[in-house]
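**Q** here is a sequence together with a model predicted from it:
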Amino acid sequence: MRQSVQRVVPHERERIFDLVADVESYPSFLPLWKAARIIGHTADGYRTRQSLGIGPAKLDFISHTALTFPDRIVVASQDGPMRSLRMEWGLETAGPGQCRAKLDLVVEVHSRMLQKLLQATYGEMAPRLITAFERRANAVARGEIPPPPSFVPNAGTDAAPVPPGDAGKRQSAGEER
């Protein structure tokens, strides 16, 4: 399944970046996501153990997230049941208080049956994901939920970036919690 969508949302790109980078919050608002936990840092982002639910099936895998603040996030995996998972977010300012969010999504699993179930159940997943992030940004703006932690790039250091939710808990690449 390959999909692309873009939309102008009424939020600053830094806010959308922080929401997308806050992977550990995904299970609370995204369809499919059952679990997401950062397990280590890399030079350009972090590794996450994730679990998706597709009907009665559960897909567990590890992904790598590359963060380029504030305009690009790429999540990729070829682990476990994933033949190919790639979510590429592009964010650009579209005017005062507005962001053009673009999502290119590829989700292919090894099992043909699961692939068909995925397509039948979540056909237009990319627009659903952008809508979910836009709703979450709206809820933050209305004060209904707290804002995500801000992504803090480590300018001028060789250290891995500190993703949201992990400030002060730096780990070396590949180290598991």
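**A** Yep, that arrived.
**Q** can we go C-alpha only for contacts and neighbour counts from here?
**A** Noted.
**Q** tell me the SS of residue 120?
**A** helix (DSSP: H, G, I helix; E, B strand; the rest coil).
**Q** ok, now which ones touch it?
**A** By CA atoms under 8 Å, 6 or more residues apart in numbering, the contact set of residue 120 is empty.
**Q** how much space between it and residue 138?
**A** Distance of residue 120 to residue 138, computed by CA to CA, to the nearest Å: 29 Å.
**Q** next: residue 60.
**A** 30 Å.
**Q** ok, residue 92 next?
**A** 18 Å.
**Q** again, but for residue 58
**A** 30 Å.
**Q** then residue 103?
**A** Counting by CA to CA, the gap from residue 103 to residue 138 is 19 Å.
**Q** same check, this time on residue 10
**A** 8 Å.
**Q** and the top helix by length along the chain, what does it pack against?
**A** Looking across the chain with DSSP state H, the single longest helix is helix 125-141. Under the contact definition 3 or more CA pairs under 8 Å, 6 or more residues apart in numbering; DSSP states H and E, helix 125-141 sits against strand 2-9, helix 13-21, strand 98-109.
**Q** ok, and here's another one to check against it:
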Amino acid sequence: MVLNYLFRRKPEYRTRKLLCFSKEQMYEVVADIENYSSFLPFCTQSNIVDQNQSELKVKLEIGFPPIKEKYTSLVTMNKPNLILAKSCDGELFEYLETVWKFTSVPQGDPMTCIVDFSIKFKFKSNLYTHVASVFFGKLVKCLETAFINEAVRRYGRSSTCIFEMTSQD
């Protein structure tokens, strides 16, 4: 009964943070898909295979030895406000949707922004779904931290302010 419940779960994560980076800076970090493998844990390859002005088709390889999986995502970009990525090949995921929304702080410091981040997915494999549900919270926090750490590396913040905010639905 518990296993059936775990296999049916659809992991979803949503957060809102106030960061000491401009929305343009955070957008650039998240939009730098070709370099994901250099700063995102578990991403071993990231290649743009097709693109136009607002959409990219991206092949990603994720995993850790001995498990490695590849999938294709369609990434829609609205610079510097939004990045939406959806798995589009149907091989690894039943669905995968990641949303990054970047908002300037009204009447605030231009070097701060609000970042809304959400991810939801379901693997085709029940085993992968179960493993992901066990480690899901740690995994998404690890990914989120990797993007923030990359912003720190690029833009040289010695003391990064990060404030967890109430997520908007």
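**A** Perfect, thanks for sending it. Source: prediction; values computed, not measured.
**Q** can you name the residues of the first structure that stretch 24-37 of the second structure overlays?
**A** Counting by TM-score structural alignment, stretch 24-37 of the second structure falls onto residues 14-27 of the first structure.
**Q** burial measure for the nearest residue to residue 8 of the first structure once chain neighbours are set aside, as a count.
**A** Distances taken as CA to CA, 6 or more residues apart in numbering place residue 100 nearest to residue 8 of the first structure, at 4.3 Å, with adjacent residues excluded. When neighbours are defined as other CA atoms under 10 Å, residue 100 of the first structure has 19 of them.
**Q** map residue 100 of the first structure across to the second structure for me.
**A** Counting by TM-score structural alignment, the partner of residue 100 of the first structure is residue 114.
**Q** again, but for residue 136 of the first structure
**A** Per TM-score structural alignment, residue 136 of the first structure is aligned with residue 150.
**Q** also residue 37 of the first structure?
**A** By TM-score structural alignment, residue 37 of the first structure lines up with residue 47.
**Q** looking at this, that match is in a strand?
**A** Yes - counting by three-state DSSP, one finds residue 47 of the second structure located in a strand.
**Q** contact partners for it?
**A** Residue 47 of the second structure neighbours (CA under 8 Å, 6+ apart): 33-34, 58-60.
**Q** residue range for stretch 83-91 of the first structure in the second structure?
**A** Taking TM-score structural alignment, stretch 83-91 of the first structure hits residues 94-102 over in the second structure.
**Q** once aligned to the first structure, how far is that stretch on average?
**A** Stretch 94-102 of the second structure, aligned to the first structure and superposed, deviates on average by 0.6 Å (mean CA distance after the TM-score superposition for the first structure).
**Q** same question for stretch 135-143 of the second structure.
**A** Stretch 135-143 of the second structure sits 3.1 Å off on average (mean CA distance after the TM-score superposition for the first structure).
**Q** for that stretch, the distance to its chain's centre please.
**A** For stretch 135-143 of the second structure, the distance from its own C-alpha centre to the chain's C-alpha centre is 10 Å (CA atoms, centre = their mean, to the nearest Å).
**Q** mind listing what's buried in that stretch?
**A** Across stretch 135-143 of the second structure, burial judged by 16 or more other CA atoms under 10 Å covers 136, 140, 143.
**Q** just give the nearest non-adjacent residue to the first one, would you?
**A** The spatial neighbour of residue 136 of the second structure that comes closest, neighbours along the chain excluded (CA to CA, 6+ apart), is residue 11 at 7.0 Å.
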